[in-house]
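Trainee: Output the structure for:
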Amino acid sequence: MTLDYLFVFAQAHEEFRIPELLSVAELYDIKITFPEDPAKADVSRPFMVLGLESEEDVKQLARRCILIKSVHEFWGRGKTYEDMFAMTRENRSRWDKYVADTSFKFRVEAYNHTIPQRRQREIMESFDWMDFLGEINMRNAEITLSVFEEYVDKHGTTRHKHEGDGDFVEVFFGRLLEEGSARKLIQTFDVKKRSYFGNTSMEAEISLLMANQTLASPGKLVYDPFVGTGSMAYTTAHFGAYVYGSDIDGRQMRGKDKTPGIMRAAAQYGVQQRIMDLCTFDVTRNPWRCGELFDAIITDPPYGVRAGAKRLGRKTPLTRPSQQYVANRQDDQPYIPPTRPYELSALASDLVLLARYMLKPGGRLVFFLPTVTDEYAELDLHTLLCEGMEVIANSLQDFGSWGRRLITIKKTTSEKYSPPTFDTTPVTAAPDTPAHIPAHKDFREKYFQGFKKDEPET
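Mentor: Predicted coordinates for the structure are as follows:
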């Protein structure tokens, strides 16, 4: 039997909420009933009433989802307190068992507003019709009754602290089941407290969200092909997965100390035993000799703002044979192969092909894709996809003129594929059809040009 529960979300990364919720639900085989199509849910509001089959399922979600602040047994809601009281009376079967001898306390909170203490007391006293006979215990109550008022966002306006008090959009009421304990991990993995990090290290909250998108859990094997300083490796390993990392520049992984930087930070989090290995190689010249090794691939590809993507090769052709040059060198210094820029749209397409080859059936590819806000279209993602790969989540972190999208792609086929050749070429369009240029193509150049559009010729 499905019962309704009130979810209160942190007011951050709104578009990431439902994808994370669905991913964790899939991980623990939890069935969630939405009041409407999840794709149409209003994520600008921090409150959501969802149907689940058991309290244990609810608590499991609250202990793993980074964006859940708290979850409550749902008793009532309304545009006014009278409407909310009426619904609560209809749900008497859910709270009647606590009336006789259960100690309780109230918590009264508001979103986008601060309720004065005087009115908080008035709100608590307005529930006297429920006739709770247990003692009021503010420290060790057996149950906590939660009231939430939702107000219109008034940020950016000058007003008195309590102006508009009582003029709320909707009020919710229920019994607290579980605080969102997973949010404490944001402080645990805070980059500022980390023993090893770099200027491209991913912030902790995003790293944790990405780890949840991979369905990281004990026994799974996860790969980061652009591991850098290892931000996603630590969070993924924290959830029990074994992690393999690689990068074309080994200096980022190693640092300057004798113990590699990533391993030092992993030891700080107690997950060094789950970092299987770290190798230096170009992902387009990788050493993999068989596919379907990994349960997930998680990465933040370099897109050229703070560090540009590179691949082996020369920017310009050689004027003399490379083998003759190497053979005739007079010193004993090792040969360092040259690199050339790796354009983002080509990198992203190659990454999807690599994931199709390296992932087990049902495995996930989770990565960030930066895009120009005004130019983005859903068709951009279709330029990345190949047969057997399907987009299941697309969440935007908006920075104004540009943003980065957390893309989750699932391998939906069990067919075996040959290793990718990494000679990505654009799909040829019909003769009369202009080729679609995705918003992430040549992103680095657009970024440093301030995303200025080309002026039309006159």
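Trainee: can we go C-alpha only for contacts and neighbour counts from here?
Mentor: Noted.
Trainee: Which helix or strand contains G134?
Mentor: G134 belongs to no helix or strand when assigned by DSSP states H and E.
Trainee: Contact partners for it?
Mentor: Contacts for G134 were tallied using C-alpha atoms under 8 Å, 6 or more residues apart in numbering; they are 99-104.
Trainee: residues contacting the closest residue to S181 other than its chain neighbours?
Mentor: Nearest residue to S181, sequence neighbours excluded (C-alpha to C-alpha, 6 or more residues apart in numbering): R63, at 5.3 Å. The neighbours of R63, taking C-alpha under 8 Å, 6+ apart as the test, are 179-182.
Trainee: mind listing which of the residues you listed are in helices?
Mentor: Using DSSP state H, no member of the contacts of R63 sits in helices.
Trainee: Now distance to Y357 and neighbour count too, for the residues you listed, in CSV please.
Mentor: Listed next are the contacts of R63 as CSV, based on distance: C-alpha to C-alpha, whole Å; neighbours: other C-alpha atoms under 10 Å:
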residue, distance to Y357, neighbour count
E179, 40, 16
G180, 37, 24
S181, 37, 17
A182, 33, 17
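Trainee: Redo these as CSV? Include distance to P218.
Mentor: Below are the contacts of R63 laid out as CSV (distance: C-alpha to C-alpha, whole Å):
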residue, distance to P218
E179, 24
G180, 21
S181, 19
A182, 17
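Trainee: so which of the residues you listed comes closest to R89?
Mentor: Set against R89, the nearest of the contacts of R63 by C-alpha to C-alpha is E179 (25.5 Å).
Trainee: So which residues of the stretch 251-400 of the chain form strands?
Mentor: 275-280, 294-299, 310-312, 339-341, 359-372, 389-398 (DSSP state E, counting those that start in this stretch).
Trainee: got the contact list for S246?
Mentor: S246 touches 224-228, 278-281, 283, counting by C-alpha under 8 Å, 6+ apart.
Trainee: Between the residues you listed, identify the one with the most neighbours.
Mentor: G228 (29 neighbours; other C-alpha atoms under 10 Å).
Trainee: Okay, it and S246: tell me how far apart.
Mentor: Noted for G228: a distance of 8 Å to S246, by C-alpha to C-alpha, to the nearest Å.
Trainee: With D257 instead?
Mentor: Distance from D257 to S246, by C-alpha to C-alpha: 19 Å.
Trainee: Touching, C386 and V352? I think so.
Mentor: Yes: contact criterion C-alpha atoms under 8 Å: C386 and V352 qualify, at 7.5 Å.
Trainee: if you count what's nearby, which of the two comes out ahead?
Mentor: V352 (23 against 12).
Trainee: Please generate a structure for the following sequence too, so the two can be compared:
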Amino acid sequence: MGLQYLFVFAQAHEEFRIPELLSIAELHGFEVTFPPPPSDISRPFMVLELESEVHARILARRCILVKFVCEFYGRGKAYEELHEQTRNNREKWSQYTQDTSFKFFISAYNHTVPQKRMKDVVESFHYMDFQGKIDMNNPEIVLACFEEYRDKRGTTRHKHEGDGDFEEVFFGRLLEEGTARPLVKTFDVKKRAYYGNTSMEAEISLLMANQTLAAPGKLIYDPFIGTGSMAYTTAHFGALVFGSDIDGRQMRGKEKQPGIIRAAAQYGVAHRIIDLCTFDVTRNPWRCGELFDAIITDPPYGVRAGAKRLGRKARPDKAPRPKPAEPFSSKRPDDEPYIPPTMPYELSSLVVDLVLLARYLLRPRGRLVFFLPTVTDEYEELDIQTMLCEGMEVVANSLQNFGTWGRRLITIRKITSERYPPPTFTSAQDTPDDGKAHTPAHKDFREKYFQGFKKAEDEQFGETTET
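Mentor: The predicted structure is shown next:
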């Protein structure tokens, strides 16, 4: 049986907590055990079993959603139950009672504990009989007590109303505050030297980086890098990053030095950006596979910028097109460089192609981490299975809910060492539909979004609206 530790989480992105813990544990080669009953991810407190205190500290220093980690002493619906458990765990804290300086830290979730009752709470632990000095500034240990109250948002009440009427109380020795959480402010998009209207928010970028197992010696690729939000966070954790995009303007910006490099220099990670290239991922230059430890990306799904691939749109009148000038001719009639035409890249086709590309480019056990928008009422677990291929498995599927729609952070792992040929990128929309295939909730997401997710006529779903 492992040692028990109390984890206190930031009350945000609840579904991302367990995948992040498991990812960092896998990165450092240890296991996390979730004791019964099953953990309620909606609550900010969770008691986990780990092999050692070192592992608890690793999670506190790397997990973005962790606020505090404590050596667990007791919990209860009332302080009487908490004190009984704490007494039974005397062997954990008795070593500190003689001459160790200490202080008590009292906090509450969804509530503010009045100063007077804080004193009463501290005095209720008199049986621990600490003989050391009370040091409020630099104690050797901190004893932490956390009360959990019901969510009272939307109600008008006095600041201390309902004080003491908590759901549960937890107690333990504070090991470490979550030192990774301040990175959310460090990578704040508004403070960035270069960003665009599709830049990913800092907290999500950091969570994605953790899902890739970013670390020194890892090589990570973003095939839709845009303004580089995920490149900075993965590089911060020590990984080397390669990025590409079909639109080079997103990467470059308007100044002489590429915008991504300028922003990376702001974070001190410019030397970890290996290169940036402009190409269509379906016409990529990769000539060998198993290059990357992870692929991380936020594919464009059309809300702010639609996905594109090289090609021409089908002409409804099927009229012959005028013969274009030679693309690589040294002379053109208008003396302008050739710009290849592009066509929309439907999301469900894109993600299937992305998984196939990942299987080709990832090393065994490598991870593909990307966001997938889905319509809430239409989503089924089968939607994720439709994009998988042989040799790939889903590791995590976490929802960021916006109401009628949400985006899912999907983590897929390569579980085979077999070598596969490069994908052909034959779009699903180019193959005949026999009416039997499952239609995932993310198909035609762009059209559904702009229609307000209302039921539309079948023929309208077949049309593509451009921005």
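Trainee: Send over the TM-score of the superposed chains.
Mentor: Overlay of the two chains. TM-score (TM-score structural alignment, normalised by the length of the first structure): 0.96; 453 aligned residues with a C-alpha RMSD of 1.9 Å.
Trainee: three-state assignment of the residue nearest to S181 of the first structure?
Mentor: Three-state call for R63 of the first structure (DSSP: H, G, I helix; E, B strand; the rest coil): helix.
Trainee: Matching it against the second structure, which residue comes up?
Mentor: Alignment note: R63 of the first structure maps to R61 in the second structure; criterion TM-score structural alignment.
Trainee: quick revisit: pull out the buried residues from the contacts of G134 of the first structure.
Mentor: 102-104 (16 or more other C-alpha atoms under 10 Å).
Trainee: Which members of these occur in strands, if any?
Mentor: F104 (DSSP state E).
Trainee: E142 of the first structure against T102, yeah?
Mentor: Yes: E142 of the first structure lies in contact with T102 (C-alpha under 8 Å); the separation is 6.4 Å.
Trainee: Would you mind giving the residues in the second structure matched to the longest helix seen in the first structure?
Mentor: Counting residues, the longest helix found in the first structure (DSSP H) is helix 344-358. Helix 344-358 of the first structure lines up with residues 347-361 of the second structure when matched by TM-score structural alignment.
Trainee: can you pull out the strands in the stretch 51-200 of the second structure?
Mentor: 66-76, 102-109, 141-148, 168-177.
Trainee: Average offset of the first one relative to the first structure?
Mentor: Strand 66-76 of the second structure, aligned to the first structure and superposed, deviates on average by 0.4 Å (mean C-alpha distance after the TM-score superposition for the first structure).
Trainee: cool, the second one as well?
Mentor: With both structures laid over each other, strand 102-109 of the second structure and its partner residues in the first structure are 0.6 Å apart on average (mean C-alpha distance after the TM-score superposition for the first structure).
Trainee: residue range for that strand in the first structure?
Mentor: Against the first structure, strand 102-109 of the second structure falls on residues 104-111 (TM-score structural alignment).
Trainee: Touching that stretch from outside, list them.
Mentor: In contact with stretch 104-111 of the first structure (C-alpha under 8 Å, 6+ apart) are residues 115, 120, 123-124, 134-138, 141-151.
Trainee: give me the number of residues near S207 of the first structure?
Mentor: By other C-alpha under 10 Å, neighbour count at S207 of the first structure equals 24.
Trainee: Tell me the residue in the second structure aligned with it.
Mentor: So, by TM-score structural alignment, S207 of the first structure is matched to S205.
Trainee: what residues are up against the equivalent of D190 of the first structure over in the second structure?
Mentor: When the second structure is aligned by TM-score structural alignment, D190 of the first structure is paired with D188. With contact taken as C-alpha under 8 Å, 6+ apart, D188 of the second structure is in contact with 201-202.
Trainee: let's see 6 Å
Mentor: A202 (C-alpha atoms under 6 Å, 6 or more residues apart in numbering).
Trainee: Could you do L240 of the second structure as well?
Mentor: Counting by C-alpha under 6 Å, 6+ apart, L240 of the second structure has contacts 219, 272.
Trainee: what lines up against it once you look at the first structure?
Mentor: Under the alignment (TM-score structural alignment), L240 of the second structure maps onto Y242.
Trainee: Distance-wise, check that match relative to K446 of the first structure.
Mentor: Counting by C-alpha to C-alpha, the gap from Y242 of the first structure to K446 of the first structure is 37 Å.
Trainee: now do P301 of the first structure
Mentor: Distance from P301 of the first structure to K446 of the first structure, by C-alpha to C-alpha: 17 Å.
Trainee: can you check L347 of the first structure too?
Mentor: Where K446 of the first structure is concerned, L347 of the first structure sits at a distance of 17 Å (C-alpha to C-alpha).
Trainee: of these two, who's got more company?
Mentor: For L347 of the first structure versus K446, neighbours defined as other C-alpha under 10 Å are more numerous around L347 (23 against 17).
Trainee: Kindly name the residues of the first structure that line up with stretch 295-304 of the second structure.
Mentor: Counting by TM-score structural alignment, stretch 295-304 of the second structure corresponds to 297-306 in the first structure.
Trainee: And the matching stretch, what's buried?
Mentor: So for stretch 297-306 of the first structure, counting by 16+ other C-alpha under 10 Å, buried means 297-304.
Trainee: try stretch 113-122 of the second structure
Mentor: 113, 118.
Trainee: Break down the first structure into its helices, ranges please.
Mentor: According to DSSP H, the helices that the first structure contains are 17-27, 55-64, 81-90, 92-95, 117-125, 185-188, 204-213, 231-238, 250-254, 261-268, 322-327, 344-358, 379-382, 443-448.
Trainee: just these: most buried one?
Mentor: Burial of the helices of the first structure is given as mean neighbour count (mean count of other C-alpha atoms under 10 Å); helix 231-238 ranks first at a mean of 28.
Trainee: Tell me what angle that helix forms with helix 204-213.
Mentor: 60 degrees (axes from the mean of the first three to the mean of the last three C-alpha atoms, to 10 degrees).
Trainee: Give me the contacts around helix 231-238 of the first structure.
Mentor: Residues contacting helix 231-238 of the first structure (C-alpha under 6 Å, 6+ apart): 201-202, 207-208, 211, 216, 274.
Trainee: next one: that helix to chain centre, how far?
Mentor: Here helix 231-238 of the first structure is found 13 Å from its chain centre; the criterion is C-alpha atoms, centre = their mean, to the nearest Å.
Trainee: mean shift between that helix and the second structure?
Mentor: Here the mean offset of helix 231-238 of the first structure against the second structure after fitting is 0.4 Å, by mean C-alpha distance after the TM-score superposition for the first structure.
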